[in-house]
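the following comprises the amino acid sequence and a computationally predicted model.
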Amino acid sequence: MEWHDAAAGFAAMGSEARLQVLRVLIRAGQAGLTVGALQDRTGMAPSTLAHHLKFLAGAGLIGQARDGRTVLNHADFDRLRDLADFILKECCADVAGAAANDG
């Protein structure tokens, strides 16, 4: 993952409202939720929720699939894992290096 891709993904999670929507979708699993179900679980107004869904989808954090007149929204677990891996890939690297130098 490139730095600009990671930055865009983390920026999309940079608001409490979008983070709330994302967590609700993560809890729902692969099946996802309709916009109506998301409204019920978040208490957001339709226009506000639509704005946040558009932002999350644009960053690739969620996917949306039409089923007739219904749109199902789901977390993109692969993208979320990529972001987690990006931020954690060098976890404790300096500590391990310092320990080797102390030996």
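Done, it's in.

only C-alpha atoms from now on, for both contacts and neighbour counts.
Noted.

what are the ranges of the helices in this structure?
For the chain, the helices defined by DSSP state H occupy 3-12, 16-28, 35-42, 46-58, 77-88, 93-102.

residues in contact with Ile62?
Contacts of Ile62 were listed using Cα atoms under 8 Å, 6 or more residues apart in numbering, and they are 22, 53, 56, 73-76.

what is the nearest of the residues you listed to Asp5?
Leu56 (13.2 Å; Cα to Cα).

isn't the closest one up against Phe10?
No - contact status for Leu56 versus Phe10: not in contact, 10.2 Å apart, counting by Cα atoms under 8 Å.

comparison target, given below:
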Amino acid sequence: MESKAVIEALSALAQETRLAVFRMLVRCEPDGMAAGDLAKTVGVPANTMSVHLNVLSRAGLVSSTRHSRSIVYRADLDRFRALMTFMLKDCCGGRSEICAPLIADLVPCCPPKETVDG
């Protein structure tokens, strides 16, 4: 990821409503959420939500799909992963005692379920 794209993504998230919307969309994966439902849940007018979603979309953090008369938004987890990877790349300069606690905090709260073969 290039620095310009990182700055745009971080700028998009540096606003309270957009950050809340993005976090909500992450929780709604993989189904996403309709723009109208997002506006109601966050408590902002639909036109204001539209502006916020456009900012997040331009930053590549969300994508949208039209379903009948509504537009469903989803968090772009690949783009977010690239953003976080960029931020943490060589975070410790080879000194694992610096980044080990940070990496430990990033362990997901819901680890993947192990599959049992036959």
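Thanks, I have the structure now. Bear in mind the structure is a predicted one, so any value in this text is a computation, not a measurement.

could I get the TM-score for this pair?
The TM-score (TM-score structural alignment, normalised by the length of the first structure) is 0.87; 96 aligned residues with a Cα RMSD of 1.4 Å.

hmm, back to that, and the helices of the first structure: which comes nearest Arg66 of the first structure?
Proximity to Arg66 of the first structure (Cα to Cα) singles out helix 35-42 among those, at 11.3 Å.

which bit of the second structure covers the closest one?
Per the alignment by TM-score structural alignment, helix 35-42 of the first structure matches residues 35-42 in the second structure.

and the matching stretch, what's buried?
The neighbour-count check on stretch 35-42 of the second structure (16 or more other Cα atoms under 10 Å) flags 35-36, 38-39 as buried.

dump the helices of the first structure to a markdown table, plus distance to Ala65 of the first structure.
Output for the helices of the first structure, formatted as a markdown table (distance: least, Cα to Cα, whole Å):
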| stretch | distance to Ala65 of the first structure |
| --- | --- |
| helix 3-12 | 20 |
| helix 16-28 | 14 |
| helix 35-42 | 11 |
| helix 46-58 | 11 |
| helix 77-88 | 15 |
| helix 93-102 | 40 |
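
closest to Gly68 of the first structure out of the ones you listed?
Proximity to Gly68 of the first structure (Cα to Cα) singles out helix 35-42 among these, at 13.7 Å.

what sits against the residue nearest to Ala45 of the first structure when sequence neighbours are not counted?
Spatial nearest neighbour of Ala45 of the first structure, chain neighbours left out: Gln39 (7.0 Å); criterion: Cα to Cα, 6 or more residues apart in numbering. By Cα under 8 Å, 6+ apart, the contact list for Gln39 of the first structure reads 45-46, 49.

for those residues, give me TSV that also has distance to Arg27 of the first structure and neighbour count.
Conversion of the contacts of Gln39 of the first structure to TSV gives the following (distance: Cα to Cα, whole Å; neighbours: other Cα atoms under 10 Å):
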residue	distance to Arg27 of the first structure	neighbour count
Ala45	20	10
Pro46	20	12
Leu49	17	20
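
out of those residues, who's nearest Arg81 of the first structure?
Proximity of the contacts of Gln39 of the first structure to Arg81 of the first structure (Cα to Cα) peaks at Leu49, which lies at 23.9 Å.
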